[in-house]
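Undergrad: here is the input, now give the coordinates:
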Amino acid sequence: MTTEKTDQTATSDPRHTPQGAFEALRRGNSRFMAEESAHPRQDGARRELMTTGQRPFAVVLACSDSRVPVEIIFDQGLGDIFVIRTAGEITDLSVLASLEFAVVGLGVPLVVVLGHENCGAVNAAQNALETGELPSGFQRVLVEKVTPSLLAARAEGGDTAEDFERHHVVEIAAHIVDRSPQILSRLREGTVGVVGMRYRLSDGMTEPVVNYGLDVPGTPGQPLN
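TA: Below you'll find the model as predicted:
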């Protein structure tokens, strides 16, 4: 897969730094929460520009839940965010490959793991732990992938759905950093940041819960191994 390039002014765009990208998402989410979305970069000129390639400033691994439309809740436009969605934002080799393509192939400076309130995958894993009942078919994979996060949360005293959702984001972010040498090397260089967030369906806020290589109030930076 080859690198696609577009918009030569992007090299001087502050969004194309790890901190600048995070701040752009934060501002967009604030607009969304205030019902003042700008719907930027969605006109005909932008569509035409996107035919020549892409240079997104963030890659977001989000849950597939229909209530969490990534570009809308961050108030971003065409070509701004490279989105990967799986139920429970779980990872596999194809997800890790897609994340590395965004970071290495497209030069994305920010990796976001986005969980959310009332996550069905987390709820299913919690139910399995409490009742011993597993879903049928391939849905069982979701429980198997999410359960370790819940067990880790319980080991730290967590016992609510919010505790489990937040800790699952923390575990997925750590998994990405641990499993991807290419992302880890760019974290060490300071050219990439990683942030885990939880979207609140109730008020529309994306609250940071963990970060690597960023300045995010309320979430201490995690050390790199």
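
Undergrad: make it CA atoms for all contacts and neighbour counts henceforth
TA: Fine.

Undergrad: which helix runs longest in the chain?
TA: helix 161-179 (DSSP state H).

Undergrad: residues making contact with it?
TA: When contacts are defined by C-alpha atoms under 8 Å, 6 or more residues apart in numbering, helix 161-179 is touched by residues 89-91, 96, 113-119, 122-123, 146, 149-150, 152-153, 158, 183-184, 194-198, 209-210.

Undergrad: so what's the gap between the next helix or strand after that helix and the chain middle?
TA: Downstream of helix 161-179, the next assigned helix or strand under DSSP states H and E is helix 181-189. A distance of 17 Å separates the centroid of the chain from that of helix 181-189, by C-alpha atoms, centre = their mean, to the nearest Å.

Undergrad: please give the structure of this sequence too, so both can be compared:
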Amino acid sequence: MNSDSVAGAPRSAESQPARRSLLRGALTGAAALGAGLTVGASPATAAPKSRPRPATPGEALRELAAGNARWRTFREKHPDETRTVRQELVTGQHPFALVLGCIDSRVPPELVFDQGLGDLMTVRSAGEVLDEAVLGSVAYGVLELDIPLVLVLGHQSCGAVRAAVEAEESGERLPAHIQYIADQISPVIDHTKEGDARIDATIDANVRLVSSRLAAEPDLAAKVASGDLAIVGARYELTNQLVHRIA
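TA: So this is what the prediction gives:
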């Protein structure tokens, strides 16, 4: 990310022991049920930190920025893929950032940020659209694994945004569940612009909308207020592979 993208960020909030114990108990039970399907599997809860990890929102942002710089200059390190790391991750995980991105095949977060196993938790939906499953996934990463950064990552030429804009302009309904995605994006369609400029502006507006909705979630808002969490909107440019912050 460039210098105006991922600067300054907050730090961590209060836990909710009862609810967290309940969730961890449920996860442990689920792991026990699935033990017969895998060899040597363990619950994917937080693990001891044997490797140095970004521990604050600011550190996490800087690490993502550095990784994106490597990616777009073809100097990737492909970190955290060794035998040792794979063995460490058997007992748990401690990702330092959660990336909520689009399903677009051209924007895989682990590649875009040159990160490896156990580094990022990724949640992907068309147009970064929120529903209960997405919200629950983000909440799990933040509240259960103490991830200090949520990055909402939009991208240039987003097909979901284009579909929403074109559906509104034509008045036609989209098939099956795709209309739900369009309905979530339509409130921020930028009517001050036309054509491709409207789509491009709406991509940014949608990132801001999703970021603000996440920041309004009470549990996440408490973590932001305490300085334990930053929720940041950003955008990936397909033309030059740069990730930059969207204010």
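
Undergrad: TM between them?
TA: Remark: TM-score between the superposed chains equals 0.86 [TM-score structural alignment, normalised by the length of structure 1]; 203 aligned residues with a C-alpha RMSD of 1.4 Å.

Undergrad: R235 of structure 2 belongs to a strand?
TA: Yes: with DSSP: H, G, I helix; E, B strand; the rest coil as the criterion, R235 of structure 2 is part of a strand.

Undergrad: so it touches L153, yeah?
TA: Yes: with contact defined as C-alpha atoms under 8 Å, R235 of structure 2 reaches L153; the gap is 5.3 Å.

Undergrad: more neighbours: those two, which one.
TA: Using other C-alpha atoms under 10 Å as the criterion, R235 of structure 2 and L153 rank with L153 on top: 27 against 23.

Undergrad: for that one, what is the corresponding residue in structure 1?
TA: By TM-score structural alignment, L153 of structure 2 lines up with L114 in structure 1.

Undergrad: helix, strand or coil: sort out that match for me.
TA: Classification of L114 of structure 1 using three-state DSSP returns strand.

Undergrad: one more: V194 of structure 1?
TA: Following three-state DSSP, the label given to V194 of structure 1 is strand.

Undergrad: check D114 of structure 2 too.
TA: Quick answer, by three-state DSSP: D114 of structure 2 is coil.

Undergrad: once you drop chain neighbours, what's closest to the aligned residue in structure 1 for it?
TA: Under the alignment by TM-score structural alignment, D114 of structure 2 pairs with D75 in structure 1. Leaving out its chain neighbours, the residue that sits closest to D75 of structure 1 by C-alpha to C-alpha, 6 or more residues apart in numbering is G28, at 4.8 Å.

Undergrad: ok, now which ones touch the one you found?
TA: So G28 of structure 1 contacts 37, 73-76 (C-alpha under 8 Å, 6+ apart).

Undergrad: where does the residue nearest the centre of structure 2 fall, secondary structure wise?
TA: Of all residues in structure 2, the one closest to the mean position by C-alpha atoms, centre = their mean is V99, 1.7 Å from it. Assigned by DSSP H and E, V99 of structure 2 belongs to strand 97-101.

Undergrad: in structure 2, which of the contacts of G28 of structure 1 remain in contact?
TA: Shared with structure 2 under both residues aligned by TM-score structural alignment, their matches' C-alpha atoms under 8 Å, the contacts from those are 37, 73-76.

Undergrad: filter these down to the buried ones.
TA: With burial judged by 16 or more other C-alpha atoms under 10 Å, the buried subset of these is 37, 73-76.

Undergrad: between these, which is nearest A10 of structure 1?
TA: Q76 (15.2 Å; C-alpha to C-alpha).

Undergrad: show me the contacts for the residue lying closest to that closest one once chain neighbours are set aside.
TA: In space, and not counting its chain neighbours, Q76 of structure 1 is closest to P40: 6.0 Å by C-alpha to C-alpha, 6+ apart. The contact partners of P40 of structure 1, taken as C-alpha under 8 Å, 6+ apart, are 75-77.
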